[in-house]
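Visitor: mind looking at a prediction? Sequence and model below.
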Amino acid sequence: MDCCSYSQTLCFPSPILATTTLLFLTLSSILILLQRRRRRESNTSAGASPPPPPGPTKLPIIGNLHQLAGSSLPHYRLRDLSTQYGSVMGLQLGQVPYVVISSAESAKQVIFAPHGAYWRQMRKISVQELFSARRVGSFRSVREEESANAVDRIHAAAGRVLNFSKLACSVTNGIVARVTFGKKYSGQEEFIPLIEEITKVVGGFNVADLFPALKFLPAATGMRRNLLKLRNEASRLLEAIIDDHRSCRGSRTGGGGDEVDDLVDVLLKLQANGELDFPLTDDNIKAVIMDIFTAGSDTSSTTMNWAMSEMIKNPRTLREAQAEVRRVFGPKGDVDESLLHELHYLKLVTKEALRLHTPAPLLVPRESMEDCEIGGFHVKAKSNVIVNAWAISRDPKYWNDPEEFRPERFIDSSVDFKGSNFEFLPFGAGRRMCPGLVMGMANVDLPLAKFLYHFDWKLAAGMKYEDLDMDESFGGTSTRKNNLMLIPIPYHHDNHALK
């Protein structure tokens, strides 16, 4: 009887016993939570690890992927989440932990973190050998010739609708190809579209990267096969170019006279010297060339495209920029690099385009090699740290009316994009700053000035500047979603009185 009563008590407890049990469990839970809180406070006061970065609630398996689903512009979505959770935000994307930085103060901590020896060597080569001011200056004639060729193509299309976005890509690709290879190669026509395809694939979303433990995913998604195909094709084309350069170098006697070394020549000389801490292999040279095209050409054409888009959208800005270029270069009849430094307003336009349309909105992720602290939060080893440079450049904490295109904001301002102002990081900063900055901007300044000098620009018939869409597309860089279609009208300087 007692046994039966005990069994019934377990299965059908009395209301008094149930209430007592629930009260006991509730009080126990409260005591446990209070104890944990006191322990955390005690640890913090004793100098223990700070808390992890706050972030949205994670789901099993996918983590926070659902928070990014449906967004084709991740920098926008990450900015919105950071507004809610803070400028140092933790996310779990699949199996990979991420920390998203959206403030200048925390970005400074990340950017000045130490680097490996091989990375330091490659950066030294880039800064001192490939993209020094002297080296960039040596390619002045290349920029002027390629820009003049672009002007000729525009004249041929005068009065008709022209794809300005395609033109910007063409002129920057032409400059970068000649600077890198020295001359036009038969494989160059294949190589540039191949680079565009690689940029698109690498810059896109790859689910296999977020679930590294699932070894079958790269093969199952076709990503591995696609990347290997693209890599092998690029390697084949670059191998032929490198071999041709090596053969030409061997046939030279006593230097090349006034001939300017292209970037492949520079890399082959460094390889032959044998004085580097790490040997420079042909594969290393191929990787550098790929970086020059994927980062350099794409960034320059994107910047030129957005600068022109904003000027078309803001006619007063366009008129002022054109008036300046025509005033400075009027007597010369053309634009060259000799007086580009006097185009103060056009430089403001370019800076504002870089601020509002950061070419690489999410700086290249960095993996924390060990536990560290960022912005007062504990970041675990193996976390991927991303700086949302786009969000910082539109933060009202640093900028008045941040969504407005206003080049005049930089008048009498010391803020620049050369790495010392962490609220403005289109090219990174410190040792992580893009080493090709000088080259990249030179590839924008001259063509853009020529286009403004020689032509007036208008939208297709029936369109008003208010109708121009400014939608973005993201694939590593932030480009226009739709091509910029404009009508060039030749400007005849003899028929205008220049002041």
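Guide: Structure's in. What do you need? Since we're looking at a predicted model, the values are computed, not measured. Residues are numbered from 1 along each chain as shown.
Visitor: going forward, measure contacts and count neighbours with C-alpha atoms only.
Guide: Fine.
Visitor: which strand or helix spans the closest residue to residue 353 other than its chain neighbours?
Guide: Residue nearest to residue 353 in three dimensions, not counting chain neighbours: residue 307, with 5.2 Å by C-alpha to C-alpha, 6 or more residues apart in numbering. Assessed by DSSP states H and E, residue 307 sits inside helix 298-313.
Visitor: what about versus this one:
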Amino acid sequence: MADLLNLFLWFVTFLACIYSFRLFSVKSSKLPPGPVGLPILGSLFQMGTKPHESLAELARVYGPLMTLRLGFKTTVVVSSAEMAAEVLQKHDQAFAGRSVMDAASPLDHSKWSLGLGQNGPRWREMRRICNSELFTPRRLDSLRGLREQKVQELLLHVREACRGGQAVNIGECAVVTTLNSISNTLFSQDTIGLGSESATEFRALLGDTASALGSPNISDFFPLLKYVDPQGVRRQAAVYIKRFYELFDEIIEKRNELYSTSKVEKKGDFLDVLLELSTKTGSEFKKECIKPLLLEMFTAGTDSGSSTIEWAMAELLLNPKKMETVRLELKQIIGKDRVVQETDIQQLPYLQAVVKETLRLHPPIPLLVPHRADVTTKVGGFTVPKHTEVLVNAWSIGRDSTYWENPTAFLPERFLESDINFKGKDFHFIPFGSGRRMCPGIPLAVRTVHLTLAALIHCFEWKLPEGMSPEKLDVEEYFGLTMRKAVPLLAVATPITT
């Protein structure tokens, strides 16, 4: 026992010495200001369960460029549009690295990943492929019918719920529809069925995977603990990643068999493109890149798209007059005798404003995906050392009264007659980031979210379950890889007949 106690005291002393050295280094390096924090632990306990809110509060004290010590990790937090422009535009190249969580390391997922991979030849080739081969208007237009079909299946499901007098779980429906829309865009097939038991199970798997890949792990803050994985986060993440990889292996194997045994015409979906590119001699895009890329599109694409739909419906149910404005716009442009199509979206400015306002208040990834300084860089008169993690608080920037009047109110009208968009040039509105690490899947996400939301409102009147007033609607957030609604949104639909 005495030997164990001495070992423990030695270990604590060792950590304290490292902490003291790092604290001295931090003070002498002209980092941005920030809280001193506790010995060894730093400001870990100040993060709370909703880090985006905690960091916004701290930024009010320490400024829009702030330093935190989280264990042995130095993190700089950006909380203003001006500082975001410096980091994501002026010094885009310097901050193009990724701070990768330990949970993303199993099966070399982060090594071959687009979202988490480090800036280099392979990452640049993957980004080029996304921009020039996958998310192009021509490619997305060619697969439009598949996505529209998934939305029609959603409407049939909601009509069945209407006949049974059941409330609709908006989040679950949004997950299944978004997932199958993405799945058909990726490899021309559904993954799960609406209302099935597998839908609930698969949504849980998606949520668990997103949480594992996006949740902090103690070994991220104390690197020596990575070897023991004390919370088991990496081991659990490995299970989820493996399950998805096995699913993709099965789909890829069937595709290869189909093309090798028959002369069928290629489907022209994303998988066909990726398989062809992975066989090109000299290309940086290897076959090992395919499954990580598919997994990112599944998890990030489905989670962010479905959460945006659910938050938009929640905000509209809280604001019935704005729901009616959307419905009237749809009635005027679409009429009642045909279904909404993707090509209609450009003629629906108020619907677009609703989506923008939802993304302002509820950005899918409130702190964006963590950046990393690849070189020591001066920002705002301060020094950000090489390998420092950089978090951009898009949630805080989107609610900053400096840029937004009445910032916590849901006011889609603020985007009407405005050219503000989420394409990364308006730094007070960056729900998908900006610069070279900006989300490449925006074109697909925009189509899926707008089409699904428009179809739901065009075909049905919505209200909260009996006995629930808007004041009782729970709008708490759950912080994970994406910011979902903590309590699922249930709503009662009535078909529109006139």
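Guide: On my side now, so go ahead. Worth saying up front: this structure is predicted, and the values here are computed from it rather than measured.
Visitor: before we move on, the earlier item: trace the residue nearest to residue 353 of structure 1 over to structure 2, please.
Guide: Alignment note (TM-score structural alignment): residue 307 of structure 1 maps to residue 312 of structure 2.
Visitor: doesn't residue 349 make contact with the residue nearest to residue 353 of structure 1?
Guide: Yes. Using C-alpha atoms under 8 Å, residue 307 of structure 1 is in contact with residue 349, at 6.7 Å.
Visitor: mind listing the strands for structure 2?
Guide: For structure 2, applying DSSP state E gives strands covering 65-70, 73-78, 97-98, 168-169, 371-372, 377-379, 382-384, 389-392, 460-463, 477-479, 483-485, 490-495.
Visitor: from the centroid of structure 1, which residue is nearest?
Guide: residue 360 (1.7 Å; C-alpha atoms, centre = their mean).
Visitor: contact partners for the aligned residue in structure 2 for that residue?
Guide: Under the alignment (TM-score structural alignment), residue 360 of structure 1 pairs with residue 365 of structure 2. Residue 365 of structure 2 makes contacts with 304, 394, 431, 432, 481, 482, 483, as judged by C-alpha atoms under 8 Å, 6 or more residues apart in numbering.
Visitor: so residue 456 of structure 1 touches residue 490, yeah?
Guide: Yes. Using C-alpha under 8 Å, residue 456 of structure 1 is in contact with residue 490, at 6.4 Å.
Visitor: buried set for the longest helix seen in structure 1?
Guide: With secondary structure taken from DSSP state H, structure 1 has its longest helix at helix 15-45. By neighbour count on 16 or more other C-alpha atoms under 10 Å, the buried set for helix 15-45 of structure 1 is residue 40.
Visitor: go on, stretch 40-60 of structure 2?
Guide: Under the neighbour-count criterion of 16+ other C-alpha under 10 Å, stretch 40-60 of structure 2 has 40, 41, 42, 43, 44, 51, 52, 53, 55, 56, 58, 59 buried.
Visitor: do the same with stretch 388-396 of structure 1
Guide: Buried residues in stretch 388-396 of structure 1, counting neighbours by 16+ other C-alpha under 10 Å, are found at 388, 389, 390, 391, 392, 393, 394, 395.
Visitor: tell me which of those fall in helices.
Guide: Reading helices off those with DSSP H, I get 389, 390, 391, 392, 393.
Visitor: contacts only, for the counterpart of residue 169 of structure 2 in structure 1.
Guide: The alignment partner of residue 169 of structure 2 in structure 1, by TM-score structural alignment, is residue 163. Residue 163 of structure 1 makes contact with 483, 484, 485, 486 under the criterion C-alpha under 8 Å, 6+ apart.
Visitor: recalculate using a threshold of 10 Å.
Guide: By C-alpha atoms under 10 Å, 6 or more residues apart in numbering, the contact list for residue 163 of structure 1 reads 154, 483, 484, 485, 486, 487.
Visitor: what's the separation between residue 309 of structure 1 and residue 441 of structure 1?
Guide: Distance, residue 309 of structure 1 to residue 441 of structure 1, by C-alpha to C-alpha, to the nearest Å: 17 Å.
Visitor: neighbour-wise, which of the two wins?
Guide: Each of residue 309 of structure 1 and residue 441 has its neighbours counted (other C-alpha atoms under 10 Å); residue 309 has more, 24 against 17.
Visitor: I'd assumed residue 164 was in contact with that one.
Guide: Yes. Residue 309 of structure 1 is in contact with residue 164 according to C-alpha atoms under 10 Å; the separation is 9.4 Å.
Visitor: which residues do these two both contact?
Guide: 483, 484, 485, 486.
Visitor: now residue 325 of structure 1, nearest residue through space, not along the chain?
Guide: Residue 325 of structure 1 sits nearest to residue 453 (C-alpha to C-alpha, 6+ apart), 5.9 Å away.
Visitor: helices of the stretch 101-250 of structure 2, residue ranges please.
Guide: 109-112, 121-129, 137-142, 144-163, 170-187, 197-214, 218-221, 233-261 (DSSP state H, counting those that start in this stretch).
Visitor: mean shift of the last one relative to structure 1?
Guide: Superposing on structure 1 and averaging over aligned pairs (mean C-alpha distance after the TM-score superposition for structure 1), helix 233-261 of structure 2 comes out at 2.0 Å.
Visitor: isn't the match of residue 307 of structure 1 up against residue 355?
Guide: Yes. If you go by C-alpha under 10 Å, residue 312 of structure 2 and residue 355 touch, sitting 6.7 Å apart.
Visitor: buried only: go through the contacts of residue 365 of structure 2 for me.
Guide: Buried by 16+ other C-alpha under 10 Å: 304, 394, 431, 432, 481, 482, 483, out of these.
Visitor: list the contacts of the counterpart of the third one in structure 1.
Guide: Matched by TM-score structural alignment, residue 431 of structure 2 corresponds to residue 426 in structure 1. With contact taken as C-alpha under 10 Å, 6+ apart, residue 426 of structure 1 is in contact with 299, 351, 354-363, 389-390, 393, 416-419, 433-434, 437.
Visitor: ok, residue 466 of structure 1 next?
Guide: 312, 313, 314.
Visitor: now with 8 Å?
Guide: residue 313.
Visitor: and it, what's its match in structure 2?
Guide: Aligning on TM-score structural alignment places residue 466 of structure 1 opposite residue 471 in structure 2.
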